Every structure is written in C-alpha cells, then in structure tokens.
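S.K.: any chance you could fold what I've pasted below:
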Amino acid sequence: MKLKKLMTILLTTVITTAVLTGCGQQENAKDAQKKPLKVATNATFVPFEFKGDGDSDYKGYEVDMIRAVGRVMGRDIEFNNIPFSGIIPIIQSGDMDVAASGMTITKERAGKVLFAAPFYESKLVILTNKNSGIKSVEDLKNHSVAVQMGTTAADYAQNLGLKTKQFDHNAEALMELKIGGSDAVIADKPVADYYVATEGKGEDVVIPIPDSKKEYLAFAMNAKNKDLQKEINAAIAKLKETGEFQQIYKKWFNVDPGDLPKTAEETLQ
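M.R.: The predicted structure follows:
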C-alpha cells in the first residue's frame, strides 16, 4: 500500500514537472518573439536610410518599411549603424537579426544570407557634374569614379577596369563628387535622383547605364533563420494587402511601386 502511494506521488511529481517545463518553454518562445528585432543598417544611403543634420533618429524609405514590418510582427526595431562592408558578416555571426541597408539581392550574397521579398527595383546610373564631359560609361575610362565599398556599383566599376575611389559610406562617395575629388559616382538610381533633387543645385546630372540589369533590394537575415524569413515575407504581404506598403513607397518616390517579385528566389532565376 505504501509502495503504491509512493509511486502515485512520484508520478504526480513527474507530470507536474513536465507541465511546468512545457509552460516555461512556451513562455520563453513568446518572450523571444517579443524581443526587438536587431537591425543592422548603414545610415548614409539616402533616401533609404539616413539621419538628418542634427537629427539622431533614423529616417528613409527602408527605415519606414522595416518599422512597418516590425509592427505587423509585434516587435520593436532596434537600429545599429555600421559600415556597409560589415553588414553581411554581422548577420552571419547572429549578432544582428536583419540587414536593412539598401542591399541588392545577388547570387553571391544569397549564398551567405537569406533575403526577404524585395521592396524596391533599381538600376545603376552615373552621377556627374553637367560640365564634366561625361556622357556615357565609355567616357568614365579617363576619369576617377567614387563608389561605396562592397556594393554592386563597386563590382560594376571594377569589372570595367575603372579607376575608383571606394568609401565605407555612400554619403562619402557623394561628398567626393561634390568637392571635386572624383569626376563621377556610380550608384543606384534613386540615390542619384534624390541627390540631384536635394543637393545638385542644377549642376549635376544622372546618366543611364544601358547594360545595367534590374536590381532588387531586400532585407537580409541569417542563412539558418528561415522562420524569420517567412515571418518577414508574410508581414510584407500583409502590408501590400492593406495598402500601407504602397503608401510608404509613394511617400518617398511619389509613384506607385508596380509589381515586384513575391520572393527573393524569383529575382535570381
């Protein structure tokens, strides 16, 4: 009788412990979901992510978009401003959850990180002074070209064998043009257009690069974090469904976004 009673007590203890452990694990999972998304950015990529003069807050199209994504996911956003060349390594290390830094989806990068659904379609262009004598890509061969390190613009310039000056921050490349240290900048079209509209003062022009392929910008995350990729893709789809995605896009570019691929994988085919 005593043995039976002892067995009952032991069984009850085991069941209680298992239930409490299960509840604890569920609570831990919920807590993890509520933690802020740690976002790595390089806040010099106007108009995607930047800081205004004397302004400590982050702003820009991509900043607004990741904040909207976080809101749909029920998570706050915690920005960390680092050089662009360090973005992928810090995502790979797991120290940051998401990269929101105007990153173009490429096959090489897709071998290192996962990409969410793209939020912007772009092309590379040349930005130069209207009196520089530069009218096409061919004219760049005898000129100094500023680019941001680690970008598709830097890759393009190097593949052409151009004389380049590379900078950690996009704003530094633009400043190099402004002070006359370089004759041109190769950059994404929205960056060049925004610069001409706000800083160019009628002196700078944007020149198309005919052989520039379509580029798609997207958030990136650790290659092992497929759950986060699915969550962010679902949040982007929800924002499109409610119209908020389109509102954010039009706020910054004054046009509708058009049809974008639903996954990063579509852009690599």
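S.K.: when you work out contacts or count neighbours from here on, use the C-alpha atoms and nothing else.
M.R.: Fine.
S.K.: hmm, K165 is touching A154, no?
M.R.: No. Assessed by CA atoms under 8 Å, K165 is found out of contact with A154, at 9.2 Å.
S.K.: more neighbours, the two?
M.R.: Neighbour tally, K165 and A154, criterion other CA atoms under 10 Å: the higher count belongs to A154, 22 against 17.
S.K.: so that one is in which element?
M.R.: Assigned by DSSP states H and E, A154 belongs to helix 152-159.
S.K.: elements contacting that helix?
M.R.: strand 144-148, strand 163-167, strand 184-188 (3 or more CA pairs under 8 Å, 6 or more residues apart in numbering; DSSP states H and E).
S.K.: other SSEs contacting the last one?
M.R.: Contacts of strand 184-188 with other secondary structure elements, assessed using 3+ CA pairs under 8 Å, 6+ apart, are made with strand 124-129, strand 144-148, helix 152-159, helix 170-178.
S.K.: which residues are contacting it?
M.R.: Under the contact criterion CA atoms under 8 Å, 6 or more residues apart in numbering, strand 184-188 has outside partners 122-129, 140, 143-147, 153-154, 157, 173-174, 177.
S.K.: if we can go back for a sec, could you give the angle of the helix holding A154 to strand 124-129?
M.R.: Orientation check (axes from the mean of the first three to the mean of the last three CA atoms, to 10 degrees): helix 152-159 against strand 124-129 gives 80 degrees.
S.K.: so helix 152-159 versus strand 163-167, what angle?
M.R.: 150 degrees.
S.K.: now do helix 152-159: everything it contacts.
M.R.: Contacts for helix 152-159 (CA under 8 Å, 6+ apart): 104, 124, 145, 147-148, 163-164, 166, 186-188.
S.K.: now, the most widely separated pair of these?
M.R.: T104 and K163 (22.9 Å; CA to CA).
S.K.: and for the residue lying closest to A171 once chain neighbours are set aside, the neighbour number?
M.R.: Nearest residue to A171, sequence neighbours excluded (CA to CA, 6 or more residues apart in numbering): T44, at 5.3 Å. By other CA under 10 Å, 21 other residues sit near T44.
S.K.: quick check: the gap between T44 and F167.
M.R.: The spacing between T44 and F167, counted by CA to CA, to the nearest Å, is 11 Å.
S.K.: following element in sequence after the host helix or strand of I232, please.
M.R.: Using DSSP H and E, the element containing I232 is helix 226-242. Using DSSP H and E, the next helix or strand after helix 226-242 towards the C-terminus is helix 244-253.
S.K.: ok, then the element right after that following helix?
M.R.: Following helix 244-253 toward the C-terminus (DSSP H and E): helix 264-267.
S.K.: could you also give me the structure for this second sequence? I'd like to compare it with the first:
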Amino acid sequence: MFENMNPIFLALLGGLFTWGLTAAGAAMVFIFKEIKPKILNMMLGFASGIMIAASFWSLLLPAMELSEGKKYEWAPIIIGFALGGVFLLLADKLLPHVHHLGDEPKGQHKSSSLKRSIMLVFAITLHNIPEGLSYGVAFGTVGSSEKATLASAAILAFGIGIQNFPEGAAVSIPLRREGVTRLKSFMYGQASALVEPIAAIFGAWLASSIKPLLPYTLAFAAGAMIFVVIEELIPESQTDTHLYGHIATIGAMAGFLLMTFMDIAIG
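M.R.: Below is the predicted model:
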C-alpha cells in the first residue's frame, strides 16, 4: 500500500507526525509548570542517543552501500558528512539565537523576555532542519539499495518523533518557568518543529530527483544531525552532572539502543 505512494507525500506525513509529537510535548506545559533538571537531562540524553543511532543506521549505512564499487567510494560519505556540519556551523554563526536556556545573565529585564523566547525557538527551529531533511531523504531513497527501505525510513521518522516529544517539553516548560504564559509557551514549543515537514519535503524531492546525489544527501543529513547532538544536546544534557550523576549518559545509551533495536529488528 505505502510502497506505491509518492515519496514526497510520505515525507509530508512523516513531517506532520514529528511535528505532532513536538506539539504533544509542548502541551505538557498545560500540566507542569516546571521540569526537574535531572528529567530534562535524561530526555536530552535520550534524544542524543536516538539521533546518533539514526545517523548511522538510517543515513550513513545506506550512503555507504550506495557508494560501493565506485572509484572513490569514500568521497560521498566524507564530503557529504562534512558539508552537513559546515552548513550547521555557518547557520549557527550567521543567524542570531541563544544556545541554552541559561545563556543570559540573571536579573534580565522582562521587556527582553519575548525577544529571548523568539531567539530560543529560532535556535531549535534551525536544528530541526536536519531532522526533517534526514527522514525526507530516507523516504526519497526508498528502493535505491537494500538498506534504503520504506520500513527504515518510517522508523527514522518515528525515532525522530520520539525524541521530538521531550524536545517540545524542554522548550515550553522552561519558558513557562521564566514567566511566559502557558499558551505562548506552547505556541513557541510547537512552532519549533513546523520547519520539519518543509525540510522533509525538500529532502524527499532532492533525493528522488537527483539520483547521483543520494549518498551525498544521506551523509549530509547525518553530518548535520551529529553536529546538533555534539553542539547542543550533549552539552545541555550534562548540566549539573555533579548532582545527577550519569542520568544523561544512561538516557543516551537507552535512546541509542532503542533506535538500533527498531532499525535492526523491524527495518
């Protein structure tokens, strides 16, 4: 049934799914006003593990298979992965945003709260682009190799959706703690993932339209995702480790194992 569907349409469905889970996570602000730091650290670690596993199993592995037998079979992996990191690095430098909830000094005037909230959402939105691009490319490459299956693409979208749930909560609940209204906190949280369906559609179109670029686009998405994990998720998950021990690391291991299990057992 789904195998005969347009990959761009499938990517759109995946994007709506991941956005929906982000919105569901952001909706937790209507139930909780605060989120315990150790829970936040564990969720961020869990998201890191999922993204690392997804980058290898669902992106780099198919890219390597597509490059086998070519003269420079290493080139698409190395070049694509590097370009993914460079893209995020440049975007990080050129687009104004805050990196973490604790970046600003205490005692900040309330008039700057809205501006800071917008910059925070801008940061999360920027880092959601490679997530949408990754499963969009995966849907666009279905059938191009043994590893590029519809099941593996769906699992990638599902895995990213799982990690988007705590990400939505990690945006909306801290904003509420800082004095932003519940509704506005929810709107900021869900808005951070609106870019994912767009990026997914673009990734599916690119992968299905320009076949020679398939391994490059897969590796590009992987490089961008790993950049996000190392630049943002892991450092943020390691706050207050002297109080909460290895909770973030345990979360990362659990996320990696879950994504690996789904990809091997189901994909």
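S.K.: TM-score for this pair?
M.R.: The pair, once superposed, lands on a TM-score of 0.25 when counted by TM-score structural alignment, normalised by the length of structure 2; 115 aligned residues with a CA RMSD of 6.2 Å.
S.K.: redo the helices and strands packed on helix 152-159 of structure 1 as JSON lines? Include distance to Y195 of structure 1.
M.R.: Below are these laid out as JSON lines (distance: least, CA to CA, whole Å):
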{"stretch": "strand 144-148", "distance to Y195 of structure 1": "14"}
{"stretch": "strand 163-167", "distance to Y195 of structure 1": "17"}
{"stretch": "strand 184-188", "distance to Y195 of structure 1": "11"}
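S.K.: hey, which of these is tucked in deepest?
M.R.: Compared across these, strand 184-188 shows the largest average neighbour count, a mean of 27 (mean count of other CA atoms under 10 Å).
S.K.: from the contacts of helix 152-159 of structure 1, which is closest to V19 of structure 1?
M.R.: Closest to V19 of structure 1 out of those is T104 (46.4 Å), distances taken as CA to CA.
S.K.: roughly how far apart are the spatially most central residue of structure 2 and G20 of structure 2?
M.R.: In structure 2, the residue lying closest to the centroid (CA atoms, centre = their mean) is E131, at 3.9 Å. Plainly put, E131 of structure 2 is 14 Å away from G20 of structure 2 if you go by CA to CA.
S.K.: now G161 of structure 2
M.R.: Remark: distance between G161 of structure 2 and G20 of structure 2 (CA to CA) = 8 Å.
S.K.: more neighbours: which of the two?
M.R.: G161 (24 against 19).
S.K.: quick check: that one touching T18?
M.R.: Yes. With contact defined as CA under 8 Å, G161 of structure 2 counts as touching T18 (4.2 Å).
S.K.: before we move on, the earlier item: now which of the contacts of strand 184-188 of structure 1 would you call buried?
M.R.: Buried members of the contacts of strand 184-188 of structure 1, counted by 16 or more other CA atoms under 10 Å: 122-129, 140, 144-147, 153-154, 157, 173-174, 177.
S.K.: mind listing the strands for the stretch 1-150 of structure 1?
M.R.: 37-41, 44-45, 49-50, 77-81, 98-99, 113-115, 120-122, 124-129, 144-148 (DSSP state E, counting those that start in this stretch).
S.K.: meant to ask about structure 2
M.R.: Counting by DSSP state E, structure 2 has no strands at all.
S.K.: tell me the helices in the stretch 151-267 of structure 2, going along the chain?
M.R.: 182-191, 195-209, 214-228, 234-237, 241-244, 247-265 (DSSP state H, counting those that start in this stretch).
S.K.: which stretch among those helices comes nearest A24 of structure 2?
M.R.: Short answer: helix 182-191, nearest of those by CA to CA, at 8.0 Å.
S.K.: residues near I264 of structure 2, how many?
M.R.: So I264 of structure 2, with other CA under 10 Å, has 10 neighbours.
S.K.: output the helices and strands packed on strand 184-188 of structure 1 as TSV; include the columns distance to E27 of structure 1.
M.R.: Shown next, in TSV, are these (distance: least, CA to CA, whole Å):
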stretch	distance to E27 of structure 1
strand 124-129	47
strand 144-148	44
helix 152-159	43
helix 170-178	42
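S.K.: figure out which of the ones you listed is closest to K226 of structure 1.
M.R.: The closest of those to K226 of structure 1 is helix 152-159. By CA to CA, the value is 25.0 Å.
S.K.: returning to what we had before: now for K165 and A154 of structure 1: what residues contact both?
M.R.: Contact criterion CA under 8 Å, 6+ apart; residues shared by K165 of structure 1 and A154: V147.
S.K.: next up, the contacts around L126 of structure 2.
M.R.: Taking CA under 8 Å, 6+ apart, one finds A91 in contact with L126 of structure 2.
S.K.: any idea how far it is from P76 of structure 2?
M.R.: 24 Å.
S.K.: what's the answer for F46 of structure 2, then?
M.R.: For F46 of structure 2 relative to P76 of structure 2 (CA to CA), the value is 29 Å.
S.K.: more neighbours: these two, which one.
M.R.: Using other CA under 10 Å, the more surrounded residue of F46 of structure 2 and P76 is F46, with 29 against 24.
S.K.: on that earlier part again, tell me which of the helices of the stretch 151-267 of structure 2 lies nearest to G80 of structure 2.
M.R.: helix 214-228 (4.3 Å).
S.K.: for the closest one, name the packing helices and strands.
M.R.: Short answer (3+ CA pairs under 8 Å, 6+ apart): helix 214-228 of structure 2 packs on helix 37-54, helix 61-67, helix 75-94, helix 113-140, helix 195-209.
S.K.: other SSEs contacting the shortest one?
M.R.: For helix 61-67 of structure 2, the helices and strands in contact under the criterion 3+ CA pairs under 8 Å, 6+ apart are helix 75-94, helix 214-228.
S.K.: ok so, going back, residues in contact with the residue nearest to the centre of structure 2?
M.R.: Applying CA under 8 Å, 6+ apart, the residues contacting E131 of structure 2 are 160, 196, 221, 225.
S.K.: want to try a markdown table for the residues you listed, with distance to D263 of structure 2 and neighbour count as columns?
M.R.: Listed next are the contacts of E131 of structure 2 as a markdown table, based on distance: CA to CA, whole Å; neighbours: other CA atoms under 10 Å:
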| residue | distance to D263 of structure 2 | neighbour count |
| --- | --- | --- |
| I160 | 13 | 28 |
| E196 | 21 | 30 |
| A221 | 17 | 30 |
| M225 | 17 | 28 |
